[in-house]
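Chemist: Pasting the sequence and the predicted model now:
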Amino acid sequence: MVQTSGDSAGFDVLTEVLGGIQLRSKVHGRYELTAPWGMRIDSSPNPLFYAVMRGNCLLSTDEESLTLVGGDFVFIPAGVRFTLRDAKGTRALPVEEVYATRGPMRCGGLLHYGGGGVAATLLVGSFAFEGEALSPLLRHLPTLLHVKGDGIPALPWLEPTLRFVASEVEARQPGYDTIVSRLADVLFVQALRAHMDSASHANGWLRALVDPRIGKVLQRIHEKPQAPWTLAGLAKLASMSRTLFAERFRALVGEAPLAYIARWRMHQAMVLMRDPGKSLAEVARDVGYETESSFGKAFKRHVGMTPGTHRRGVSPPAIR
């Protein structure tokens, strides 16, 4: 089981970050596919996931291709162009054309598609996040989050969870929509854990969480975002020189330590502002600003609008 590094017993950075983005999952239904078949998704407004219940298929993005086999689970962030097909060289129709003659997928839906050959069954669903604009997790997710059902180490939770989801989708008993959505939440979190366990040679925020030194620093930052952090203090916490710490942090996380802290404080502020009973002055103090004025300037610099405007529900411009 993955544990983040650090001295603060009981504090879990991943749990805190997941709570801030308000994960909402939806299982749309099941694909019953027979070769040859292929579909192309040029852009999805929401992250998608596919779980292979039987057979296999080829998933390709502009950057990589991988073979999915029975028991595999893959997460694909929003906006990524990709294709699914039974084999290399099979023509992939736009998914809109596939749906056009078969109707839209709804929770519990079933889509039959293909030429009558070798069969494959996929579960398909999507994720939605609220408050994700400044989340370090979603900014640094890999293009493909692939969990292998027969991977090393074995994942005893994956197959029974997928089968439970599939049985609920098929049975469509009262409350099945809620059950499969919660199970999809579990799949996403377990996929993150599996990625953290397997990414020993990869950089990124998830890798940083389990780095012995940088993970310890991230844990303390997330535990106390309001603390007066300095580069020297963070380096001391990591038992590294300032130069080596700054280089290591940037290599893993993708930005400088103090820039990360500023971004995380603004993300936390956006989460805190969901509470209508919390004043902006209280929010400012909770994320490390002595005055509401200094907080407001920092918030506008990162989000592109004032805290008051954001609180009124106005959609922000592109996050910087």
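Modeler: Received the coordinates, thanks. Numbers count the residues shown, from 1 in each chain.

Chemist: from here on, contacts and neighbour counts on C-alpha atoms
Modeler: OK.

Chemist: for residue 134, what are its contacts?
Modeler: By Cα atoms under 8 Å, 6 or more residues apart in numbering, residue 134 lies in contact with 263, 264, 266, 267, 319.

Chemist: List the contacts of the second one.
Modeler: Contact criterion Cα under 8 Å, 6+ apart gives 134, 135, 136, 222, 225 as the residues in contact with residue 264.

Chemist: at 10 Å instead, please
Modeler: When contacts are counted by Cα atoms under 10 Å, 6 or more residues apart in numbering, residue 264 is found next to 17, 134, 135, 136, 221, 222, 225, 258, 270, 287.

Chemist: Mind checking which of these are buried?
Modeler: In the contacts of residue 264, burial by neighbour count holds for 17, 134, 135, 136, 221, 222, 225, 270, 287, counting by 16 or more other Cα atoms under 10 Å.

Chemist: another one to put next to it:
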Amino acid sequence: MDVLADILSAMRVGRPVAAHTEARAPWGLRFGHVTGAAFHVVLQGTCWLTPLPDSAEFEPVALGPGDVVLLGRGATHAVVSEPDVPLTDFAPSRSSPSAPLGRVVLPGPGGRSTIVCGAYRLHRHNPHPLLRDLPEVMHLSALPGRHRGLRAMVELLGEELAHEPPGATVVTPALVDALLVYMLRAWLADGDNAGGWSAALADPVTSRALAAIHAEPAHPWTVEKLADTARLSRAAFARRFTTLVGEPPLTYLTRWRMTTAARLLRDTDKTLGQVAVAVGYGSAFAFAKAFRREYATTPGTYRGTSRIGASPGRARAR
């Protein structure tokens, strides 16, 4: 079981929105808040990521060719050729319905920068802790020897956009879609940036337990059974899991069961009884009670509002 892939599958909504931006200095683009994570990939030239008055506070970040930045909470921000330039709203257009990405062109007399700008749509109601704990700004530098997989993806994306070879309309969106995985891999690999989840996924004991929970969320897991799977004593396993994951094993099990249930309610037509069985509950009533504790709404209401893009209610504070 690929735990990272499982988490992303549960939390992502649709395909990413992205645009190929070509700008000549001086220029500045304003980006509004997104329900998910915003990103920028610098293919050519230089620019700055800067906060806006209504955004979270962060220091301006200088970006160069090959650099990638992910705003993990979708905060408002600007990308500019230099500080204090006038800003225009980011409003991409498409040259044709088949164009692989939107397009933004900003003419000017100065140096040229080419950037892919966009956002990944993520469910933010009761988010998984790995995504909840993403930093406000994640800067993944193109320094030699670092994040080789991500750098290779950026180079491929640049080639597709620069030359538009046959099949680019299929390949380019797929590369943008896959970039999120490579960004998170790079962040997790940095360790000190990722907190407990970097260690949790790398640790053989905790990773075995997480893989078991994700593979069979409906299984009647107990701490003893998970400890056996992880090949550690019950007490030692519980301490290790809680330290690295940030919550006890059975608390995480409930969280993942409800996350899986939310995905089934959004993406399938399974009855409440079928969803209940799929996540380990003996009755629709017991499942609905547990779901309401996590999402502060009933499964039926969640299903209806999530399918029309409305907010399903305030998730329980953590």
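Modeler: It's in. Keep in mind it's a predicted model, so treat the numbers as computed, not measured.

Chemist: before we move on, the earlier item: residue 175 of structure 1: which of the contacts of residue 264 of structure 1 is nearest?
Modeler: Taking Cα to Cα as the measure, residue 17 is the one of the contacts of residue 264 of structure 1 closest to residue 175 of structure 1, at 28.0 Å.

Chemist: quick one: the strands in structure 2?
Modeler: Taking DSSP state E, the strands of structure 2 run over residues 17-24, 28-31, 36-44, 47-51, 61-63, 68-71, 77-80, 88-89, 102-106, 112-121, 138-140.

Chemist: what's the mean deviation for the first one versus structure 1?
Modeler: I take that to be strand 17-24 of structure 2. Once fitted to structure 1, strand 17-24 of structure 2 is off its aligned match by 2.2 Å on average (mean Cα distance after the TM-score superposition for structure 1).

Chemist: swap in the fifth one?
Modeler: Taking mean Cα distance after the TM-score superposition for structure 1, the mean distance separating strand 61-63 of structure 2 from the aligned residues in structure 1 is 2.9 Å.

Chemist: Once you drop chain neighbours, what's closest to the counterpart of residue 40 of structure 2 in structure 1?
Modeler: In structure 1, residue 40 of structure 2 lines up with residue 50, judged by TM-score structural alignment. In this structure, residue 50 of structure 1 finds its nearest non-sequential neighbour in residue 124, 4.7 Å apart by Cα to Cα, 6 or more residues apart in numbering.

Chemist: got it, and residue 180 of structure 1?
Modeler: If you skip the residues right next to it in sequence, residue 180 of structure 1 has residue 165 as its closest partner in space, 5.5 Å away by Cα to Cα, 6+ apart.

Chemist: Please list all residues in contact with that neighbour.
Modeler: Remark: with contacts taken as Cα under 10 Å, 6+ apart, residue 165 of structure 1 is in contact with 27, 29, 123, 159, 176, 177, 179, 180, 181, 182, 183, 184.

Chemist: rerun that using 8 Å as the cut-off
Modeler: Neighbouring residues of residue 165 of structure 1 by Cα under 8 Å, 6+ apart: 180, 183, 184.

Chemist: and what of residue 41 of structure 1?
Modeler: Applying Cα under 8 Å, 6+ apart, the residues contacting residue 41 of structure 1 are 81, 82, 83, 94, 95.

Chemist: if I look at it, how far off is residue 266 of structure 1?
Modeler: Between residue 41 of structure 1 and residue 266 of structure 1 the computed distance is 33 Å (Cα to Cα, to the nearest Å).

Chemist: how many other residues sit next to the residue nearest to residue 50 of structure 1?
Modeler: Each residue near residue 124 of structure 1 was counted by other Cα atoms under 10 Å, and the total is 20.

Chemist: doesn't residue 53 make contact with it?
Modeler: No: Residue 124 of structure 1 sits out of contact with residue 53 when judged by Cα atoms under 8 Å, with a separation of 10.7 Å.

Chemist: Map residue 295 of structure 1 across to structure 2 for me.
Modeler: When structure 2 is aligned by TM-score structural alignment, residue 295 of structure 1 is paired with residue 287.

Chemist: residue contacts, that match?
Modeler: Shown in contact with residue 287 of structure 2 (Cα under 8 Å, 6+ apart): 276, 281.

Chemist: With residue 301 of structure 2 instead?
Modeler: With Cα under 8 Å, 6+ apart as the criterion, the residues that contact residue 301 of structure 2 are residue 312.

Chemist: Kindly state which residue of structure 1 is aligned to it.
Modeler: Using TM-score structural alignment to pair residues, one finds that residue 301 of structure 2 aligns to residue 309 in structure 1.

Chemist: ditto for residue 248 of structure 2
Modeler: Here residue 248 of structure 2 is matched to residue 256 in structure 1, going by TM-score structural alignment.

Chemist: rewinding a little: from the contacts of residue 264 of structure 1, which single one is nearest residue 204 of structure 1?
Modeler: Among the contacts of residue 264 of structure 1, and counting by Cα to Cα, the member closest to residue 204 of structure 1 is residue 136, at 9.8 Å.

Chemist: And for that closest one, nearest residue in space, chain neighbours not counted?
Modeler: Closest residue to residue 136 of structure 1 in three dimensions, ignoring its sequence neighbours and counting by Cα to Cα, 6+ apart: residue 205, at 7.0 Å.

Chemist: just checking, residue 113 of structure 1 touches residue 34?
Modeler: Yes: applying Cα under 8 Å, one finds residue 113 of structure 1 in contact with residue 34, separated by 6.5 Å.
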